[in-house]
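Student: pasting the sequence and the predicted model now:
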Amino acid sequence: MSDRRILILAAHPDDEILGMGGTIARHADRGDAVRICCVTDGSSTQYADDTEILLQKQAEARKAAATLGVTDYVHLDLPDMRLDTLPHVEVNRVVERQVAEFQPDTVYCVQADVNLDHRTVFSSVAVATRPRPGQSVRRVLTYAPTSSTEWTPAPETWWVPNWFVDISATLERKLEAFRHYRSEWREWPHPRNDRALRVHAEHWGTVVGCPAAEPFVLVRGIALP
């Protein structure tokens, strides 16, 4: 059993699978303690007052996480697609609570891209993981959900990956995990389907010399002597 503690922050159900499902599986396989936290309810704006859709998305998220080997899934209830309307301190508070409770050494956060919820979560992660004395977090990285980061027009966001994870051995589990998200599945050539996710992983694999990879931006890394 590893002593690593990995916290993954998503704004919406499916962000984490699209952006780093293969990497999550790798962490789980080596025995790291992994928690996935979805900050919003995931459906209240698109499907107002539809409890059935809300419960469906939550169930899909837990099934997807379990496929990757993760049972610690936290689903919060901040308003989907409206995080930018909340006081910054309110979002900070829920993210800081996750960091304080779980005490991760590594935090992965959704990239601050065209989606304003993504930007808001990233801003709060930056606050919650600031390197003050006693901070448990030694590494902060962002991941890029397909159908969001690549659709962001320049120069609104900065996405130049500098950290890559070989997911050749876990790509099939990533695809299997995303199949649970029937509410988010779209036909090719939309980026949310098996074929597109495989192409995406193979592309980044060619960048770093392996069959399949996921890209990240290392925001901050603190090495112990």
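Tutor: Alright, I've got the coordinates. Numbers count the residues shown, from 1 in each chain.

Student: contacts, neighbours, all on C-alpha from now
Tutor: OK.

Student: who's in contact with Ser168?
Tutor: By Cα atoms under 8 Å, 6 or more residues apart in numbering, the contact set of Ser168 is Cys210, Pro211, Ala212, Ala213.

Student: relative to Trp163, how far out is the second one?
Tutor: Separation of Pro211 from Trp163 (Cα to Cα, to the nearest Å) stands at 16 Å.

Student: re earlier: can you put the contacts of Ser168 in a markdown table and add distance to Val74, neighbour count and secondary structure?
Tutor: Output for the contacts of Ser168, formatted as a markdown table (distance: Cα to Cα, whole Å; neighbours: other Cα atoms under 10 Å; DSSP: H, G, I helix; E, B strand; the rest coil):
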| residue | distance to Val74 | neighbour count | secondary structure |
| --- | --- | --- | --- |
| Cys210 | 33 | 16 | coil |
| Pro211 | 32 | 17 | coil |
| Ala212 | 28 | 25 | coil |
| Ala213 | 26 | 28 | strand |
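
Student: and of those residues, the nearest to Ser124?
Tutor: Distances from Ser124 to the contacts of Ser168, taken as Cα to Cα, are shortest for Ala213 (27.2 Å).

Student: contacting residues for the closest one?
Tutor: Phe164, Val165, Asp166, Ile167, Ser168, Ala201, Glu202, His203, Trp204, Gly205.

Student: and the buried ones among these, selectable in PyMOL?
Tutor: In PyMOL, a selection of the buried entries from the contacts of Ala213 looks like this (16 or more other Cα atoms under 10 Å):
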select buried, resi 164+165+166+167+168+201+202+203+204+205
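
Student: Leu76 contacts Gly42, correct?
Tutor: No. Leu76 is not in contact with Gly42 according to Cα atoms under 8 Å; the separation is 9.0 Å.

Student: which of these two has more residues huddled nearby?
Tutor: A direct count of neighbours by other Cα atoms under 10 Å for Leu76 and Gly42 places Gly42 higher, at 25 against 15.

Student: ok, and here's another one to check against it:
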Amino acid sequence: MKLISNGPILVVAAHADDEILGCGGAMAKFSDAGHEVHTLLMTDGVSARADANDGSDRRQAACEAAKIVGSNEPIFNDFPDNAMDSIPLLEVARVVESAIDRISPEIVLTHHHGDLNVDHQVVHRAVITACRPQPEHVVKTILSFPVRSSSEWCVSDRGNYFHPNLFIDIESTLPRKMKALEAYAMEMREPPHTRSLQAVESEARLVGNTVGVQAAEGFEIIRGVC
């Protein structure tokens, strides 16, 4: 699958597992097509939980998931889980800018602006800030993805609902997406929760069927320069 070139791709996600839930199939497809795929994970993912630990299990799961979909080892950060709105936006944006300077991605994928989770909202804003369209800026395309148990829980009458206008066929890589989610077993739930393995696979097939393929992931194009 060719996009603009075979240049690097950066996925910026608030929590380890968001990247696979949102675009794990696309990540695998990009990797298969020769793109170098990188993931920037912003929070420790555990500090807001009653049973919080040092996050090492989640980091190990993220590294295993990355191997499965063919992306580089994730870049980890330790912003507070479910409290990124307590951090100045500029501080968050600088972390994204640093990754962009190092990786030089042509395409950046991140959260949908309307997600219920506040960390997703902050990360979206930080990416938009870091990807300001200045002359010679390397980022040509910005896409947003939905995350189960956040995007569909937003208040839809406020203009926040996710409306995909780009679809990536992931029939060939859906099994790897599902295997990567198995690496995140501690984050998955049992049906009928929307973050169950069954729900994730069903959504991929439903999204695919709406555009005439067996399975797909949907994205919103925030900006695209060809």
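Tutor: That came through, no problem. Note that the structure is predicted; figures quoted are calculated from it, not measured.

Student: conserved subset of the contacts of Ser168 of structure 1 in structure 2?
Tutor: Retained in structure 2 by both residues aligned by TM-score structural alignment, their matches' Cα atoms under 8 Å are the following of the contacts of Ser168 of structure 1: Cys210, Pro211, Ala212, Ala213.

Student: distance to Val107 of structure 1 for these - can I get that in CSV?
Tutor: As requested, the kept ones among the contacts of Ser168 of structure 1 are arranged in CSV below (distance: Cα to Cα, whole Å):
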residue, distance to Val107 of structure 1
Cys210, 24
Pro211, 25
Ala212, 22
Ala213, 19
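
Student: between the residues you listed, which is closest to Asp105 of structure 1?
Tutor: Nearest to Asp105 of structure 1 among these, counting by Cα to Cα, is Ala213 at 22.4 Å.

Student: just the ones of the contacts of Ala213 of structure 1 in helices?
Tutor: Residues from the contacts of Ala213 of structure 1 lying in helices, with DSSP state H as the criterion: Ala201, Glu202, His203, Trp204, Gly205.

Student: mind putting those in JSON lines, distance to Ala10 of structure 1 included?
Tutor: As requested, those are exported to JSON lines (distance: Cα to Cα, whole Å):
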{"residue": "Ala201", "distance to Ala10 of structure 1": "20"}
{"residue": "Glu202", "distance to Ala10 of structure 1": "23"}
{"residue": "His203", "distance to Ala10 of structure 1": "23"}
{"residue": "Trp204", "distance to Ala10 of structure 1": "21"}
{"residue": "Gly205", "distance to Ala10 of structure 1": "24"}
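
Student: His180 of structure 1: which of the residues you listed is nearest?
Tutor: Each of those was scored against His180 of structure 1 by Cα to Cα, and Ala201 proved nearest at 18.9 Å.

Student: what does that closest one correspond to in structure 2?
Tutor: Under the alignment defined by TM-score structural alignment, Ala201 of structure 1 corresponds to Ala204 in structure 2.

Student: could you do Leu175 of structure 1 as well?
Tutor: Alignment note (TM-score structural alignment): Leu175 of structure 1 maps to Met178 of structure 2.

Student: to what extent is its match buried, counted in neighbours?
Tutor: Tallying neighbours of Met178 of structure 2 according to other Cα under 10 Å, which is how burial is gauged here, yields 22.

Student: residues in contact with it?
Tutor: With contacts defined as Cα under 8 Å, 6+ apart, the neighbours of Met178 of structure 2 are Leu197, Glu201.

Student: what distance do you get for it to Gly45 of structure 2?
Tutor: Between Met178 of structure 2 and Gly45 of structure 2 the distance, using Cα to Cα, works out to 21 Å.

Student: return the residues in contact with the match of Ala201 of structure 1.
Tutor: Each residue near Ala204 of structure 2 by Cα under 8 Å, 6+ apart is listed here: Leu174, Ala215, Ala216, Glu217.

Student: Leu54 of structure 1: what's its closest spatial neighbour, skipping adjacent residues?
Tutor: Ser43 (5.8 Å; Cα to Cα, 6 or more residues apart in numbering).

Student: kindly report the same for Thr149 of structure 1.
Tutor: The spatially closest residue to Thr149 of structure 1, leaving aside those adjacent along the chain, is Asp113, at 5.3 Å (Cα to Cα, 6+ apart).

Student: now do Asn92 of structure 1
Tutor: Looking at Asn92 of structure 1 with Cα to Cα, 6+ apart, the closest residue is Ser124, at 4.7 Å.
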